Structures are given as structure tokens and as C-alpha cells.
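Colleague: Quick one: sequence and predicted model below, then my questions.
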Amino acid sequence: MSLRLSTVILPVRRWSEGGREQWHHAEALGFHTAYTYDHLSWRTFRDGPWFGAVPTLTAAAAATETLRLGTLVTSPNFRHPVTLAKDLISLDDVSGGRITLGIGAGGNGFDASTLLMGGEEPWTPRERADRFGEFVPLLDRLLTEDSVTHDGTFYSANEARNIPGCVQRPRLPFAVAGNGPRGMKLAARYGQAWVTTGDPKIFETGTPAESREAIRGQIEKLGKACAELGRDVAGLDKILLTGFTPDRNQPLDSLDAFVDFAGRHAELGITEIVIHAPIPDSDFATDQAVFEKIATEALAQLR
């Protein structure tokens, strides 16, 4: 697989005040996919504007023609498989089959507890993994079968109908985020892609070399999970969402820095690298001109 370059557009701008233009510009720059986060809000953006992922992607689908679109990532923290499936089928239809679902177990950020009842404890990592383990197979069924009935531990569906199904067949692709054994098994069984942000344990104190070695180890474990199912890991895209490795956003300091970063990760087996669209006065306050130079010139240099 050749390396692809994609971007993340955080939903922080009103559609009429630069929001639409960002998605249109991402298409013009030649990105493979433009993703957005599926959160109720996120970290340092908590007290500022933040719009919903599904309406944003619907508008983006209408504003673009060829650009793939997706979430990076959706989680059970605030989604139910039945209603999510209906939204995804609609999105896939509006976009003409250009939607990828990035999906993960979710974290423990402040918005993870927004829907909890009074006195209800936040989910533990194990419970998030348990829910995710039921969420993904059920969503797979909902997107491929006309009618689904399911009575599970966490989710239920009573003759949930999803006709006519996805434009993409048998369903839109899943990009599964997960570095633990259970997440990787889900990626191996249900994913068309696997997503990593690197190893969070070394984000603060590790080195870029240690990060690459950790990602190499993750890909080896993914390969074992695929082999157990009789699947060739080479057929699974491997997506790196940047900004969360020890070098932070340094790869976006210049075209040369990015080409070096991307080349080293392509050697590990990464097939898609995702960079954040610049947001002034934030963790993603990279130079717009450099961002555009990377978008238009980096892949040619890597080839």
C-alpha cells in the first residue's frame, strides 16, 4: 500500500464563518480523507465553540465531491449502535459512499461522563472495553442486515431496520482504534483499517525513536491478531493520527521535517498519516503555509 495523507478538521468554526471553506480547501489540497473528532467537546476547547460530528460531516459531504470523510473517532461514550447506524447510512448516502467510521472504546475525558445519571460512576477501562466489544459487532450487523434484533448486556435492538443499507458494500469501512489485545482483535475481525496515536505511556517522557519502536510493536501485535483469524495484516490499512507522539507537532515545523517523520513511519508499515488542520492559539497552532506545502508536496517527495 502506498502512503496516504489525510487531515483532521476540528468542529470549532461556525459553518458560515470559515467552517465550510475548511472542508472545501481540504479537498482542493488533495487530502485523501478529512476526519473530525466525535466528541461533545474536547480538552482545551471545552469552553469554546464545538459542533456535532454528524451534522458537520453531512454539511461537508454536500460541500465536497471527491474527498473522503469520517470520524476519528466515534465511541460508545455518547453513541448507541442503533441510532448511530441510521446516521451512518444516511451520511453514506448523502456523500455518495465517501464515509469512513473511525471508532474506538473512548477515553475518560470530562465529556465521557456528560450522560451519566446522578451518582453513577464513570466507566472503568474494563467496562469501556466490554461495551466496545459488544458495540462493534452489533454495529456491523446493523449496517449489513435489513433487520436486526439483539438483546445484549449493554445494548438492545428490536427489529431495527436499516433499509436500503450503505452505498458502500457490504458496509462503510471501519477504522478501529485499539492498542490492547481486545481492541486489536476487533480491528482484525471487523476493521478495514486500524488507528493508533502511538503509545500514550511515553507521550510525556519518551523519545521519537522510542515511539517508533512502540508503534512497530503495536503493528506486530496487530499482525498476530490477524493471523489468529486467518487474515493477512497487509490488507488492513494502518492509520497514524499525529500530535500525540513525543515529538508532538514538530513534524509540521517544515516540509523536510514531515517528510522525514512520514518516511520513518511508512517503513514501520503505517499506510495513512493524519495531520490536524491549523487552529490558532491552540495545541494545533501550526503554520498554515507549511501545512499546505506538506499537503501538496510531501507525498511526491516520499515516492
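Modeller: Thanks, I have it. Numbers count the residues shown, from 1 in each chain.

Colleague: rest of the way, CA atoms for contacts and neighbours
Modeller: Will do.

Colleague: Now do the biggest helix by length in the chain: everything it contacts.
Modeller: Longest helix of the chain, by residue count under DSSP state H: helix 208-228. Applying CA atoms under 8 Å, 6 or more residues apart in numbering, the contact partners of helix 208-228 are 179, 181, 184-185, 188-189, 198-199, 202, 232-233, 245-247, 265, 268-269.

Colleague: quick one, helices of the stretch 101-250 of the chain?
Modeller: 125-142, 181-190, 208-228 (DSSP state H, counting those that start in this stretch).

Colleague: any idea which residue sits dead centre in this protein?
Modeller: The residue lying closest to the centre of the chain (CA atoms, centre = their mean) is Leu72, at 2.2 Å.

Colleague: the inter-axis angle of the longest helix of the chain versus helix 181-190?
Modeller: Angle, helix 208-228 to helix 181-190, by axes from the mean of the first three to the mean of the last three CA atoms, to 10 degrees: 60 degrees.

Colleague: Distance from helix 208-228 to the middle of the chain?
Modeller: 18 Å (CA atoms, centre = their mean, to the nearest Å).

Colleague: sorry, back to before: how many neighbours does the nearest residue to the residue nearest to the centre of the chain once chain neighbours are set aside have?
Modeller: Nearest in space to Leu72, with sequence neighbours left out and distances taken as CA to CA, 6 or more residues apart in numbering, is Gly102 at 4.7 Å. Applying other CA atoms under 10 Å, we find 24 residues neighbouring Gly102.

Colleague: here's the one I want to compare it with:
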Amino acid sequence: MSLRLSTVILPVDRWHEGGRAKWQRAEELGFHAAYTYDHLSWRTFRDGPWFGALPTLTAAATATDRLRLGTLVTSPNFRHPVTLAKELISLDDISGGRVTLGIGAGGNGFDATALGQEAWTPKERADRFGEFVPLLDRLLTEGAVSQKGDFYTAEEARNIPGCVQRPRLPFAVAATGPRGLRLAARYGQAWVTTGDPKLYETGTPEQSVEALRGQVEKLGKACAESGRDVAELDKILLTGFTPDRGRPLESVNAFVDFAGRHQELGFTEIVIHWPIPDSDFAADQAVFERIATEGLRQLG
């Protein structure tokens, strides 16, 4: 499968003061997809402007025609499957079937306790995620769903007419642990990773490649155990969180080298952050746009 290039546009701009223009420019540049983070606030941006993911994606759907749209990623931290399903079906309809749901177990910090709950342990997050994904799958594929779980309940939840994409919009499941990888193998049309977070501060690019190789192998084993061919899943790398950090965006050649090494591991989609000045995602806009238009062509 040929490599695709996508971008992630953080929701930090007012729609009429640069927000719309970024999504339209992403389509003009030929990106496969443009994603956004589904958070209430996030890291160094938490004291500045930050808009909601699904309204932003809805606006982007009306401002573009071809670009795929999605979240990287939605989590149970402040979402419920019943209400999320209704919003996703609406977004899929408005976009004409261009939505991918990036979905993960979530993490601590930032907005994880914004609704007043205590911070969940990794096991508690995995428990909730393990119930969240199957219920959301049902809600997006069945007209009426009733289910009582340990964490989430649906009572005659109606979702007619369902998704434009059939049998439902695709899930891109973010996971590195065994339980999450089993969910990706069972329910995912794609798998998402940011690399090994333990290597971010002190690891090397070479160590990161080997860690990612191991993650891909574990995904393959999870798929085999589920009776599924791992080749059926797209494999998405969200960049910016490996030891390379922003180096792949320093030049077209740097990007081509980075993308080629990860394509060899089996990745089918690379996601780069739209530049934001004076932030962790600062980059030269002109270089970024050259990467978008020339990078994959140079990769061959």
C-alpha cells in the first residue's frame, strides 16, 4: 500500500480568523486527511484559545469537499458512547462520508478530570475503553441499542439512519498495550501510535524505530489471534512524539528520510502537525507546504 500524508490541525484559531483557511489550505495541498485533537484543553495550550473538536470538524466538513476528517484521538475521558454516536452520525452525514474516528483510552492530566472524576489508573482506563469501543460499534451499526455495562448504559438508543459509510465510519484505534491492540484487531480499520513515550526525552531515532517495529509485530499477533489479516488495517504514525520531534519538518529531505524509514516498518499513513508559531509544533510554513506537495513524490 502506498504511503499517505495527513496533517493534524489543533483547534486554537477562531474559525473566522484563520481557522477555516487552514482546513481549506490542507485540502488544496493534497493531504489525505486532516485531524484534530479531541480535548477540552491540552498541555501548553491550556491557557489559550482551544475549541471543540466535533464542532470544528463539522465546520471543516462544510468548508471542504474531498479532505478526510477525523479525531486523533477521542477518548472516554469526557465522552459517552450514546451521545458521541449521535454526533458522529451527524458529522458523517454532513461531510458526505469523510469521517474517521481516531479513538484511544485517554491519559491523565490536562482535561482527564475536568468532569470532576478522580484520575483513572491505567487499568481503569483500559477497563472503560474495553467497554466503550464495542458499545460505540453497536450504536453506529444498529438502529436501536439497549445495553447495560459496568461503565456505560444505552437504553433504546436510536441512531437512524446510521452512517453514510457502511457498515459504519472507520475506527482508527490508538493502542500499544495488549488489551488495546486486541480492540484494534477486532474493531479497527486502522491502528494509531505516537511511538514509545519512554523514548521521547532520552531515546534515539534508532531506538524509536525498533520500538515501533515491536509495536507493529504485536499488532500482527493480535490480528492473528482474532483471525484477521494485519494487512487489512491502515497503520498511522502521529509524528512529533518520537525522539526526532520536529526534525522531519526541517526540510523535505529530512521528511523523506523519516517517512521512508517508517514506511519500511509497514506504516501506511504519516500525520504531521500544522505549524503553530512559538509552540512545540513550530515549523517553517513554506517547508511544511513543500513537504505536503513534494515529500511523497520524492519518496517514490
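Modeller: Yep, that arrived. The structure presented is a predicted model; accordingly, all values stated were derived computationally and were not measured.

Colleague: quick revisit: let's have the helices of the stretch 101-250 of the first structure in TSV, adding mean neighbour count and distance to Leu3 of the first structure.
Modeller: As requested, the helices of the stretch 101-250 of the first structure are exported to TSV (neighbours: other CA atoms under 10 Å; distance: least, CA to CA, whole Å):
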stretch	mean neighbour count	distance to Leu3 of the first structure
helix 125-142	18	27
helix 181-190	20	20
helix 208-228	18	16
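
Colleague: what about Gly30 of the first structure, distance to Lys221 of the first structure?
Modeller: Per CA to CA, to the nearest Å, Gly30 of the first structure is found 32 Å from Lys221 of the first structure.

Colleague: Enumerate every residue touching Ala282 of the second structure.
Modeller: Residues in contact with Ala282 of the second structure (CA under 8 Å, 6+ apart) are Pro275, Ile276.

Colleague: quick one: secondary structure of the equivalent of it over in the first structure?
Modeller: Aligning on TM-score structural alignment places Ala282 of the second structure opposite Ala285 in the first structure. Ala285 of the first structure carries the three-state label coil when classified by DSSP: H, G, I helix; E, B strand; the rest coil.

Colleague: Tell me the spacing between Ala285 of the first structure and Leu252 of the first structure.
Modeller: If you go by CA to CA, the gap between Ala285 of the first structure and Leu252 of the first structure works out to 10 Å.

Colleague: again, but for Asp146 of the first structure
Modeller: When distance is defined by CA to CA, Asp146 of the first structure is 45 Å away from Leu252 of the first structure.

Colleague: Enumerate every residue touching Leu241 of the first structure.
Modeller: Contacts for Leu241 of the first structure (CA under 8 Å, 6+ apart) come out as Val195, Thr196, Thr197, Ile273, Val274, Ile275.

Colleague: what's the spacing between it and Gly198 of the first structure?
Modeller: 8 Å.

Colleague: Please apply the same query to Trp23 of the first structure.
Modeller: For Trp23 of the first structure, the distance to Gly198 of the first structure (CA to CA) stands at 26 Å.

Colleague: and if you look at Leu91 of the first structure?
Modeller: For Leu91 of the first structure, the distance to Gly198 of the first structure - CA to CA - is 29 Å.

Colleague: which residue ranges form the strands in the stretch 51-200 of the second structure?
Modeller: When secondary structure is read from DSSP state E, counting those that start in this stretch, the stretch 51-200 of the second structure shows strands at 68-74, 99-103, 144-148, 153-158, 171-174, 190-193.

Colleague: So for Glu289 of the second structure, which of these sits nearest?
Modeller: Of all the strands of the stretch 51-200 of the second structure, strand 68-74 sits nearest to Glu289 of the second structure, with 18.0 Å by CA to CA.

Colleague: Need the contact partners of the closest one.
Modeller: Residues outside strand 68-74 of the second structure that contact it (CA under 8 Å, 6+ apart): 8, 32-39, 53, 57, 60-61, 98-104, 106, 174.

Colleague: Look at Asp146 and Leu252 of the first structure and report which has more neighbours.
Modeller: Using other CA under 10 Å as the criterion, Asp146 of the first structure and Leu252 rank with Leu252 on top: 26 against 14.

Colleague: The more buried one matches what in the second structure?
Modeller: So, by TM-score structural alignment, Leu252 of the first structure is matched to Leu249.

Colleague: tell me the contacts of its match?
Modeller: Per CA under 8 Å, 6+ apart, neighbours of Leu249 of the second structure: Phe255, Ala283, Asp284, Val287, Phe288, Ile291.

Colleague: go with 6 Å
Modeller: Phe255 (CA atoms under 6 Å, 6 or more residues apart in numbering).

Colleague: Glu155 of the second structure too?
Modeller: Applying CA under 6 Å, 6+ apart to Glu155 of the second structure gives the contacts Ser146.

Colleague: at 10 Å instead, please
Modeller: With contact set as CA atoms under 10 Å, 6 or more residues apart in numbering, Glu155 of the second structure has these partners: Val82, Ala144, Val145, Ser146, Gln147, Lys148.

Colleague: and it, what pairs with it in the first structure?
Modeller: Under the alignment (TM-score structural alignment), Glu155 of the second structure pairs with Asn158 in the first structure.

Colleague: what's the spacing between its match and Ser90 of the first structure?
Modeller: Counting by CA to CA - Asn158 of the first structure and Ser90 of the first structure are separated by 20 Å.

Colleague: Next up, the contacts around Gly230 of the first structure.
Modeller: Ala188, Arg189, Lys224.

Colleague: so what's the alignment partner in the second structure of the first one closest to, chain neighbours aside?
Modeller: Residue pairing (TM-score structural alignment): Ala188 of the first structure is matched to Ala185 of the second structure. Computed as CA to CA, 6+ apart, the closest residue to Ala185 of the second structure that is not its neighbour in sequence is Cys223, at 4.8 Å.

Colleague: Which residue in the first structure aligns with that neighbour?
Modeller: Using TM-score structural alignment, Cys223 of the second structure pairs with Cys226 in the first structure.

Colleague: Give me the distance between its match and Glu220 of the first structure.
Modeller: 10 Å.

Colleague: in terms of contact, does Glu272 of the first structure touch Ala34 like I think?
Modeller: No. Contact criterion CA atoms under 10 Å: Glu272 of the first structure and Ala34 do not qualify, at 11.9 Å.

Colleague: got any residues that touch both of the two?
Modeller: With CA under 10 Å, 6+ apart, Glu272 of the first structure and Ala34 have common neighbours Leu5, Ser6.

Colleague: Good, wrapping up.
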